[in-house]
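Asks: Coordinates for the following, if possible.
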Amino acid sequence: MAKAPDFPSRLLRGYSTFREQRLPQESSRYKVLAETGQRPRTMIVGCSDSRAAPETIFDAAPGELFVVRNVAALVPPFTPDGEHHGTSAAIEFGVLSLKVRDLVVMGHGRCGGITGYLAARDAPPDLKGHTDFVGKWISLLKPAEALICEDPAETADRQRAMEFASIRQTIANLRTFPWIRSLEEIGELELHGAWFDISTAELYLLDKETGRFTVPEEIEV
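Replies: Next up is the predicted model:
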């Protein structure tokens, strides 16, 4: 194989390992996916953080998950204003074209987007600073503050409390999309919340009845 000039060597080494170790096990699956297209059952809205890759956490095979990642795993409310909406476009494609049945919003611990929001919120006006895009994006978190549960296990850690609340808010924003709301009402789409603890690798799930996040006692396989 000819050397790719100026391409990160770490990626080339990873690709070589993929070719030697994983591809022989997955080659037939790739061929089927190329011929028939993707048909994932699950879509995940996750954070861009390099420590929280859904495909790794859920040990997913090629074609199994349709993933959109952005800063803090956010989804803006339904706003068909003719502007550029990358996250909303991905959700529209996953739900209406791929017809996923499960849509998971997955946050994680030590999220830089949440940290940045809390820092900017608490900073004096003359120290808030300026960004071209990030500040506007994470302002989507403001309504989530009203969704922090009055539970000592949650409010004792304001970072985690905000990370949990952000997932609740993002699910609420997803329900402003009329076709998501209608599909959920007829049972053809289900919304889920999850939070991954980077330090312990524990997965917390949102209980739809209580609105609390808990680690499941048993994991069915």
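Asks: CA atoms for contacts and neighbours, from now on please.
Replies: Will do.
Asks: Surely Arg41 is in contact with Arg101?
Replies: Yes - the pair Arg41 and Arg101 passes the contact test of C-alpha atoms under 8 Å, sitting 5.4 Å apart.
Asks: Geometric centre of this structure: which residue is closest?
Replies: When the chain is reduced to its mean C-alpha position, the nearest residue by C-alpha atoms, centre = their mean turns out to be Gly46, at 1.3 Å.
Asks: Could you check how far Gln25 is from Phe213?
Replies: Applying C-alpha to C-alpha, to the nearest Å, one obtains 36 Å for the distance of Gln25 from Phe213.
Asks: okay, the two: which has more neighbours?
Replies: Under the criterion of other C-alpha atoms under 10 Å, the comparison of Gln25 against Phe213 puts Phe213 first, with 17 against 11.
Asks: any idea how far the more buried one lies from Ile44?
Replies: To Ile44, Phe213 is 17 Å away according to C-alpha to C-alpha.
Asks: before we move on, what about Glu20?
Replies: 29 Å.
Asks: Looking at those two now, which is surrounded by more residues?
Replies: Taking other C-alpha under 10 Å, Glu20 and Ile44 do not tie; Ile44 has more neighbours (23 against 11).
Asks: To compare against the first, here's the next sequence to fold:
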Amino acid sequence: MDYARPLPTYLVHRFHGWKATSYTENQAWYRHLAQQGQHPRAMVISCCDSRVHVTSIFGADQGEFFIHRNIANLVPPYVTDGAQHGTSAAVEFAVTALKVAHLIVIGHSACGGVKGCQQMCAGHAPELEEQTSFVGRWLDILRPGYERVKDMDDEAAQLKALEKQAVMVSLENLMSFPFVEAAVASGELTLHGLWHEIGSGSLEQYSASQGAFVPL
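Replies: Below you'll find the predicted structure:
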């Protein structure tokens, strides 16, 4: 496997800096995590976007969140077709094995994945329509959300609304998983939908009683 290369020097330096400071100062905690295993209270499904850093947003420590990231923070519907389903597998593990108490889906502003879905559904991204496009076929999950906002005239407002639809569609799809539905019904699991505005640092949560996202 001679195509695997050494890490860039700047990452090596950062690792040694972490090992000499954060790790050294918290060795007992890291050893506890290694020996006792993980017992996170919440699973977070967020976007791959490098600007969205949920552990920083919530000031979380190692071992606190079980995090799964994918393009546009999407959860597909429950399907058992023998294919490989990374997001579904992560949800299953979190709910049935780790027994998380909370499952949080967090979307964000200026989401490139959601923008791609908007363009694809409007017929402006033929490359995403290709059956060979992994991104396009993944973004098909969000098509029901696009149908709800497609009649909005303002493109920027439509994009923001679609970013929030990515959260709503994911929450709806989560409830199609029998083990999620059962855990919610028994009170062992709660679902939460959030939307993060990167520039202002603000956070909104979906309110079922108001049927809308409201500021925290």
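Asks: TM-score, when you put one on top of the other?
Replies: For these two chains in superposition, a TM-score of 0.89 is obtained (TM-score structural alignment, normalised by the length of the second structure); 210 aligned residues with a C-alpha RMSD of 2.3 Å.
Asks: Reduced to three states, what does the residue nearest to the centre of the first structure come out as?
Replies: With DSSP: H, G, I helix; E, B strand; the rest coil as the basis, the three-state label of Gly46 of the first structure is strand.
Asks: what's the closest non-adjacent residue to Glu64 of the first structure?
Replies: Nearest residue to Glu64 of the first structure, sequence neighbours excluded (C-alpha to C-alpha, 6 or more residues apart in numbering): Pro40, at 4.8 Å.
Asks: Per the alignment, that neighbour pairs with which residue of the second structure?
Replies: Pro40 of the first structure maps onto Pro40 of the second structure when the alignment is built from TM-score structural alignment.
Asks: who's in contact with its match?
Replies: Listed by C-alpha atoms under 8 Å, 6 or more residues apart in numbering, the contact set of Pro40 of the second structure reads 63-66, 98, 100.
Asks: Can you verify it is assigned to a helix?
Replies: No - if the criterion is three-state DSSP, then Pro40 of the second structure is coil and not within a helix.
Asks: and the gap between it and Val95 of the second structure?
Replies: 11 Å.
Asks: these two touch, right, Glu64 of the first structure and Leu33?
Replies: No - using C-alpha under 8 Å as the test, Glu64 of the first structure is too far from Leu33 to be in contact (10.3 Å).
Asks: Okay, helices next: where are they in the second structure?
Replies: For the second structure, the helices defined by DSSP state H cover 9-18, 24-25, 27-36, 54-57, 86-92, 112-121, 126-129, 134-139, 143-149, 155-174, 178-186.
Asks: Dump those helices to JSON lines, plus distance to Glu204 of the second structure.
Replies: Output for the helices of the second structure, formatted as JSON lines (distance: least, C-alpha to C-alpha, whole Å):
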{"stretch": "helix 9-18", "distance to Glu204 of the second structure": "32"}
{"stretch": "helix 24-25", "distance to Glu204 of the second structure": "35"}
{"stretch": "helix 27-36", "distance to Glu204 of the second structure": "32"}
{"stretch": "helix 54-57", "distance to Glu204 of the second structure": "13"}
{"stretch": "helix 86-92", "distance to Glu204 of the second structure": "23"}
{"stretch": "helix 112-121", "distance to Glu204 of the second structure": "18"}
{"stretch": "helix 126-129", "distance to Glu204 of the second structure": "30"}
{"stretch": "helix 134-139", "distance to Glu204 of the second structure": "23"}
{"stretch": "helix 143-149", "distance to Glu204 of the second structure": "18"}
{"stretch": "helix 155-174", "distance to Glu204 of the second structure": "10"}
{"stretch": "helix 178-186", "distance to Glu204 of the second structure": "22"}
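Asks: Show the contacting residues for Ile198 of the first structure.
Replies: 51-52, 108-110.
Asks: would a markdown table of those residues with distance to Pro152 of the first structure and neighbour count be doable?
Replies: Shown next, in a markdown table, are the contacts of Ile198 of the first structure (distance: C-alpha to C-alpha, whole Å; neighbours: other C-alpha atoms under 10 Å):
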| residue | distance to Pro152 of the first structure | neighbour count |
| --- | --- | --- |
| Arg51 | 27 | 15 |
| Ala52 | 26 | 22 |
| His108 | 19 | 27 |
| Gly109 | 18 | 19 |
| Arg110 | 19 | 17 |
